[in-house]
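1. pasting the sequence and the predicted coordinates here, then a few questions.
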Amino acid sequence: MRKVLALLLLRANQVVDVDTLAEELWDDRPPQNGTGTIRTHVYHLRRALAQDPATRELAEMLTTERTGYLLRLQPEQLDATLFTEYVEQGRALLRQDRVEDAARRLREALGLWRGRALANTSVGPVLSRHVTYLDEVHHHALELRIEADMLLGRHRELVPELRSLIAANPLNEWYHDQLITALHRSGRRGEALAAFHDLRRVLNEELGLEPSEEAQRLQHEILMADGRRGARAVAVPARFRAVS
C-alpha cells in the first residue's frame, strides 16, 4: 500500500495506469489476478487515508479512472514538486545574474530535502527511477548553490562544506575544483595546491586518471599568481551558466 501511495504522489495529477502499478509491485512477475489485487490495495489505501484527519483530503482527491488511478494535488502540497520547481527557479535566476536571489531560492529548495527520497519505502523498478531522478536534481541544486556562493565571494564559508562533500564523494572532481578555488581565493595558496595533489592522488589510485584540464589550469594559475594579484587570479568555474 505504501508503494501505491508513493507512486500516486510522485505522479500527482497524472493517471497511473494499472500496468505501471503492476510493474512497481511485482516487476515482471505479477500474480494471476494482479488487477484485482491492485484494486484491493487502492481500496485499503482510500480507507486508511480517510480515517486519518491529516490525510482525509487525499482520500477525496484519489479517483478511479478508466485505465488506472489519479491523485489530484496542488503543487504546494508535495515537497518533491516544490523542490524541483525551486531548483529550476534558482537556475533561471543564476542565468540572469541575480546571484543573491538564486542562492536564496536554492537554499529554500535544499531545505526541503530531508534525506534520501522514499527512504522509508521498499521501492520497486518504477519508484527507483523516480528516486534516481530526485537524487540527480538534488545533486544539481547543491552544485548550483555552491556556484552562487562562490560568485558571492563566500569562499571561506564554503571550505568546510566542500571538504565534507569530498569526503563523501571522493571521485567528484567538480567538488575538488571548487575546494581548490575556494582555498586559493581565501588566501590559502599552499592548501589549495595540497588539495590539487590530493585530487591527483585519488584519481590515480582509484581510476588511473590524471585531473581534468580545468583542474590542471587551476593549479597552473595558482602557481603563476604573483603576490600582487593573489587570490584574484583564479576565475570561478562556471559549469552551469551555459546550461539551457
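-> Arrived safely, thanks for sending.

2. make it CA atoms for all contacts and neighbour counts henceforth
-> OK.

3. what's the neighbour count on Leu152?
-> 12 (other CA atoms under 10 Å).

4. so it makes contact with Glu100?
-> Yes: counting by CA atoms under 8 Å, Leu152 touches Glu100, with 7.3 Å between them.

5. ok, structure two:
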Amino acid sequence: MRFSVLGNLEVRSPRGDEVHLPPKIRTVLSLLLIRRGEVVSVQQLIDEVWPFEPPRTAPATIQTYIYQLRKVLDGAWCGEPHGATLSTASSGYVLRVAAEDIDAVAFERRFLAASRSFHSGDYEPAEGALDAAMALWRAEAFADVPRGSLLEAYSTQLEEARTQALELHIDISLKLGRHLEAVRRLKGLAVAQPLNEGVHTKLMHVLNRLGRRDEALTVYLRFRRSLATELGIEPSPAAEEVHRRLLAGDFTTSDRTSVPSAGQGFFVAPAQLPPGTTDFVGREQQLSTLGRLLGRHGDGSRLVTLTGMAGVGKTALAVHHAHTLRRTFADGQFFATLRQAGAKPVDPSVVLGEFLHAIGFRAEQVPATVEARGRLFRSWCADRDVFVLLDDAASEEQVRHLLPAGARCGVLVTSRSPLYGLGGKTVDIEPLPTGDAVTLLGRLVGMPKTEIERRTVREMVSLCENLPLNIRAMGAKAATQGHLPLDKLAARLADRQYRLDEFKCGDLDLRGRLTRSYESLSDRARRILRLLGRYAARLFTADDVAPLLKLDLVQTEMVLEEIFAERLVLAGSSGLDRDHYVLLESTRIFLMEQEGDAATPAEAS
C-alpha cells in the first residue's frame, strides 16, 4: 500500500486502486503516518481532529475512525497484502508502514542524497537525485487534509525542505554553468517568496555575473519596496552592501564569477534553542496542551507559562516542545536563561541586546535603554513567525520587556512562580507519573531485567518522589560509579540524613534549587514552613495546620498561598481537592537542615 502526502492525501492498494477517505479520517491517518512506528495517544488524535472544541464523544469517535482505518489497511476490501499495520498500544495507536511506501520519506532521502553529492562535488548525480525528489511533489503537502498543530508543523517542515531543494537546484545549475536556467529558477522563487532576502540577493549576483546589472538593480528596488510595504523595514546590511557595489560597479572579477550558495553570507534566522534531552519521557497531556496553545491553529493564546517546583522538569519539557515548533516559527527561535548562576535575575536589556545582535543589528544600531531595545525587537518581530523561550523567569516585569509583538509570535516561559500579570495561559507541571518515572530511570541506568532489579528501580523512583531532577542525578551517579550496584545506591538513598547529598551530581542539585525558592519567602513564611516541615502531615489543609501555627484561618491561607507560589508545597495534585497541600519528603528534609529548625509553634505568630 502506498501513501502520498506531497499534495492531496492519496492511499493506493498494491493494484493501484485509490482509497477515498472522509476528511477527519484523513487527519487521523496523516498524523499516524508522520509518527509512523511511534505511539500516538488518543488525546493527540483528538486535539488534531478537533483543535478547538472537541465533542464529549471524541474518544468514542476516534475509536470508530481507527476501526474504519483498520478495515482499509487490513486489505479486507481487496484481499491483498498491504504492508501496513495499525496496532493498539497502552495509551494510543501505532501505525507501522515501510518508509519507502511514503512519498515524503522518499523525498527527504533523495534530497539528502542530492545534498551529499553536491557537497562532494558530484553535481550531475546530485541533479538526478534532486530531479527525482522534486518529481514527487504534486501540490502543497497535505493539501486536502484538515490540519491541527502537529500536522501543520510537519507540513511547514516539508515546505521548508522543498524550498531548500529548489535553492539547491539553483546551486547545481550554477556549478554546471547553466546560468540562464539558474536565473529562471531564481525569478520563479523570488515571485513565490517576495520577502526572501537570500533569494533576491543571489538573483542580483547572478544577473550581475551575466552582465545584466540594470536588472539586478531593479530586483533590489522591487525587494526593498516589498519589505517596506509588507514589514515596514529596510533590507539587511549585507543586501545593502550588494546594492551599493552594484551602483558603484566595483565588483571584482572573482565577485562576478562567484555566487554564494543558499544561506551563505545572508541573514540566517536565529535558532538559539538549546539541545533537548535524548531520554525525554512522558508529559503527553502537557505536550498536547502546549501544541494546542502555541500551534499555528491555537486558541489565540500564544503566551504560555510553565510553573512547578524545583526539579520537576519545566526546562526539559519547554525545550523538548520548542523543538517541535521550529518549522512553525521559521523566522527565528530565541532563547534566554533569565537567572545567573547565583540566582540573580538577568537584566532584560542585556537579553534584548543579544537578541538584536542575533538578528543582525550592529552594535551602533542597538539603542541604549531597555525600553528602546524592546520597541526595536517588537517592531522586527511584528510580522514574522518568531518563537521566544524564556527559562527561569524572575518576575513579570523582567519578562514583559522581552515579549515580541504580533499574532504570529509565540512565547513559552518557565518560572517557579505563576506570572499571572502577563496574561496568556499557565500550565502547572507536577512530578512524573510513576510509570514514566520508572521508564526514565530505566533509560538512564539500563532497563531492569529481573524482578529484583525492577523492585529496586521502583524503590529508587519512590525515594526520588518522581522528580526528574532527582532521577537524573541518581542516573548520572549510577553511570559514573559503575562499581556500585543499584541496590547499594538505593540503600544510600534510603538514608534521610544524606538523601539531599545523593540528589546532587554536577549541576543537578535539588538542595541548591530549594534554597533559592526558600530564600524568596518572607521571614514569616520561612518560619512557618519550618514548622510545617517539623509537625505537619504529608497531606494537610489550612484547617489542619491553623491551630498548629496559632493563626486564624485567613492568615493561614494567606501564608500557605505565599509558600505555594514558590512551589515549596504542592497543591491539588493526583485528583486531590485544591485546598489540600502536599509536603514532599525531600522538602521536609531540606527544611530540617535550615538554621533555626528547632522552631516552635509560638514563632509563627
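-> Arrived safely. All figures in this text were calculated on a predicted structure; none of them were measured in a lab.

6. what TM-score do the two superposed chains give?
-> For these two chains in superposition, a TM-score of 0.84 is obtained (TM-score structural alignment, normalised by the length of structure 1); 239 aligned residues with a CA RMSD of 2.8 Å.

7. about what we covered before: so what sits against both of Leu152 and Glu100 of structure 1?
-> Common neighbours of Leu152 of structure 1 and Glu100 are not found (criterion: CA atoms under 8 Å, 6 or more residues apart in numbering).

8. identify the residues contacting the counterpart of Ala104 of structure 2 in structure 1.
-> Under the alignment by TM-score structural alignment, Ala104 of structure 2 pairs with Ala80 in structure 1. When contacts are counted by CA under 8 Å, 6+ apart, Ala80 of structure 1 is found next to Leu10, Leu134.

9. how about a cut-off of 10 Å?
-> Counting by CA atoms under 10 Å, 6 or more residues apart in numbering, Ala80 of structure 1 touches Leu9, Leu10, Tyr86, Ala109, Leu112, Trp113, Ala117, Leu134.

10. make a markdown table from these and add neighbour count and distance to Thr20 of structure 1 to it.
-> Below are the contacts of Ala80 of structure 1 laid out as a markdown table (neighbours: other CA atoms under 10 Å; distance: CA to CA, whole Å):
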| residue | neighbour count | distance to Thr20 of structure 1 |
| --- | --- | --- |
| Leu9 | 20 | 14 |
| Leu10 | 17 | 13 |
| Tyr86 | 22 | 28 |
| Ala109 | 25 | 29 |
| Leu112 | 13 | 28 |
| Trp113 | 14 | 26 |
| Ala117 | 17 | 20 |
| Leu134 | 18 | 19 |
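
11. in a markdown table, list the residues you listed along with secondary structure and distance to Pro31 of structure 1.
-> Shown next, in a markdown table, are the contacts of Ala80 of structure 1 (DSSP: H, G, I helix; E, B strand; the rest coil; distance: CA to CA, whole Å):
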| residue | secondary structure | distance to Pro31 of structure 1 |
| --- | --- | --- |
| Leu9 | helix | 24 |
| Leu10 | helix | 25 |
| Tyr86 | helix | 41 |
| Ala109 | helix | 40 |
| Leu112 | coil | 38 |
| Trp113 | coil | 36 |
| Ala117 | coil | 28 |
| Leu134 | helix | 30 |
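
12. between those residues, which is nearest Pro53 of structure 1?
-> Comparing the contacts of Ala80 of structure 1 against Pro53 of structure 1 with CA to CA picks out Leu9 as the nearest, at 18.0 Å.

13. check contacts around that closest one.
-> Leu9 of structure 1 neighbours (CA under 10 Å, 6+ apart): Lys3, Leu58, Leu70, Leu71, Arg72, Leu73, Gln77, Leu78, Ala80, Thr81.

14. count of residues packed around the second one?
-> Right, the one you point to is Leu58 of structure 1. Counted with other CA under 10 Å, Leu58 of structure 1 comes out at 18.

15. that one belongs to a helix?
-> Yes: applying DSSP: H, G, I helix; E, B strand; the rest coil, one finds Leu58 of structure 1 inside a helix.

16. gap between it and Leu70 of structure 1?
-> 11 Å (CA to CA, to the nearest Å).

17. quick one: which of the contacts of Leu9 of structure 1 is most hemmed in?
-> Leu71 leads these on contacts (other CA under 10 Å) with 22 neighbours.

18. excluding chain neighbours, give the residue nearest to the counterpart of it in structure 2 in space.
-> In structure 2, the residue matched to Leu71 of structure 1 (TM-score structural alignment) is Leu95. Closest residue to Leu95 of structure 2 apart from its sequence neighbours, by CA to CA, 6 or more residues apart in numbering: Leu86 at 4.5 Å.

19. share the number of residues neighbouring the aligned partner of the one you found in structure 1, please.
-> With TM-score structural alignment as the criterion, Leu86 of structure 2 lines up with Leu62 in structure 1. Other residues within reach of Leu62 of structure 1 by the criterion other CA under 10 Å amount to 21.

20. Leu62 of structure 1: what's it in contact with?
-> 5, 8, 12-13, 42, 45-46, 49, 69-73.
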